[in-house]
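A.B. asks: okay, here's the prediction I keep looking at, along with the sequence it came from:
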Amino acid sequence: MTEILILYYSRGGSVAQLARQIARGVEEGGATARLRTVPPVAPVTESAAPPVPEDGAPYVEKRDLAECDGLILGSPTRFGNMAAPLKHFIDTLGAEWVSGTLVGKPAAVFTSTATQHGGQESTLLSMLVPLMHHGMLVVGIPFTEPALNTTRTGGTPYGASHVAGAKDDAPLSDEEKQLARALGKRLAQTAEKLRR
């Protein structure tokens, strides 16, 4: 069966909520979703992350990348870019880049910001750059998805997104949920076609 890796970092929980909606879409698309996260990073390097997260998705292992048929990458926005923990993990993938582990697999991205104009699109675009260097095939959300034309919250053609509010307490809107599921379903269906 086609398996899609949904790899994300979530500090306040809204990116994790989006990941779960994307996973629903992956399963609606006939594939299996594998949810994984990355450990936090800090300027103090003496302390290490526990070997297993206390709750939520398990930490990613590099074999997850080799075993997946597609990848959906998620991160909160940090000044219009992905968060450091996700970038740190990506920066360790030199061997996978050289060996072509991800070449030809479809990829998509998702994010969450505190405000409507908090850098969603620049974050999504910056997350796509390393995936393109790995030879992945980019999948976005086409405007044939009705919610993309009507949303007043998150959702872009570059990927799924959420406006979480300054206190990270805004629930996902109906449009954000629809677009997250649509992205997951589209990537799953694309991965299945590429496997043939």
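C.D. replies: Received it, and whenever you're ready, just let me know what you need.

A.B. asks: CA atoms for contacts and neighbours, from now on please.
C.D. replies: OK.

A.B. asks: name the nearest residue to P130, sequence neighbours excluded.
C.D. replies: Nearest non-adjacent residue to P130, counting by Cα to Cα, 6 or more residues apart in numbering: I90, 7.7 Å away.

A.B. asks: okay, now the one you found: neighbour count?
C.D. replies: 14 (other Cα atoms under 10 Å).

A.B. asks: swap in F143?
C.D. replies: 11.

A.B. asks: now do the contacts for the closest residue to I141 other than its chain neighbours.
C.D. replies: In this structure, I141 finds its nearest non-sequential neighbour in P157, 4.6 Å apart by Cα to Cα, 6+ apart. The contact partners of P157, by Cα atoms under 8 Å, 6 or more residues apart in numbering, come to 140-143, 148.

A.B. asks: try it again with 10 Å
C.D. replies: 121, 124, 139-143, 145, 148, 179, 183 (Cα atoms under 10 Å, 6 or more residues apart in numbering).

A.B. asks: in addition, the following structure is provided for comparison:
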Amino acid sequence: MTQVLVLYYSRSGNTRKLAQQVARGIEAQGVEAVLRTVPELPAYADGKIPAVSPNDPFVTRQDLLDCHGLALGSPVRFGNMAAPLKQFIDSTSGEWLSGALIDKPAAVFGAGSMLHGGQETTLLTMTLPLLHHGMMLVGVPHSERALHTTEGGGSPYGASSVAEPHHPLMADEKQIAKTLGQRLARFAHTFYHHLR
């Protein structure tokens, strides 16, 4: 069965909420969504803002090898992905050397706490290592009506949300995340069956 890895880091839980919506979109296409996270870095486990206890398993190298597509999600950190996720991505040089992710479709999503707080630059910078891996990027086309009505997150670059911790996602943010998951699943399924 075609499977898409939904890999994220979430400190407050908002990125995890987006990951779940992306996964719903993936599964709506009859593709398996594999939700995984990364561990907190010891340097950031300061106790001031508790990290969300992972309800999803930590990612493994085998998850990368087994997936037919990848959705990568992070909170906004000064316009870039969070350090725990970046540390994992930086450790994938073995997969880069072997070409394990070449020609697999990928998408990105992220969560921030304010408008104009760096959501789009976070999404764009997350695409750079995916391009180095030879992955094919999937975004959200303007045919998705929620892009025209959203008062929160979401852009052609990927799904995003704008919310304080523990606030629900807006309806348009959910829709954009689901659309992103659906498109990613369709490409993953098509490429998997044509490249086998």
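C.D. replies: Yep, that arrived. On a predicted model such as this, the values are computed, not experimentally measured, just so you know.

A.B. asks: what about the strands in the first structure?
C.D. replies: 3-8, 32-37, 70-78, 81-82, 106-113, 137-138, 160-163 (DSSP state E).

A.B. asks: output those as JSON lines; include the columns distance to A188 of the first structure and mean neighbour count.
C.D. replies: Formatted as JSON lines, these follow (distance: least, Cα to Cα, whole Å; neighbours: other Cα atoms under 10 Å):
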{"stretch": "strand 3-8", "distance to A188 of the first structure": "7", "mean neighbour count": "26"}
{"stretch": "strand 32-37", "distance to A188 of the first structure": "8", "mean neighbour count": "21"}
{"stretch": "strand 70-78", "distance to A188 of the first structure": "7", "mean neighbour count": "26"}
{"stretch": "strand 81-82", "distance to A188 of the first structure": "23", "mean neighbour count": "22"}
{"stretch": "strand 106-113", "distance to A188 of the first structure": "9", "mean neighbour count": "29"}
{"stretch": "strand 137-138", "distance to A188 of the first structure": "13", "mean neighbour count": "20"}
{"stretch": "strand 160-163", "distance to A188 of the first structure": "15", "mean neighbour count": "31"}
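
A.B. asks: closest one to V26 of the first structure among the ones you listed?
C.D. replies: strand 32-37 (6.1 Å; Cα to Cα).

A.B. asks: got the angle between the closest one and strand 70-78?
C.D. replies: 30 degrees (axes from the mean of the first three to the mean of the last three Cα atoms, to 10 degrees).

A.B. asks: how close does strand 32-37 of the first structure sit to the second structure?
C.D. replies: The superposed strand 32-37 of the first structure is, by mean Cα distance after the TM-score superposition for the first structure, a mean 0.2 Å from where its aligned residues fall in the second structure.

A.B. asks: and the closest residue to P40 of the first structure other than its chain neighbours, how many neighbours?
C.D. replies: Nearest in space to P40 of the first structure, with sequence neighbours left out and distances taken as Cα to Cα, 6+ apart, is P85 at 5.3 Å. Neighbours of P85 of the first structure under the rule other Cα under 10 Å: 19.

A.B. asks: hey, which helix is longest across the first structure?
C.D. replies: Looking across the first structure with DSSP state H, the single longest helix is helix 174-195.
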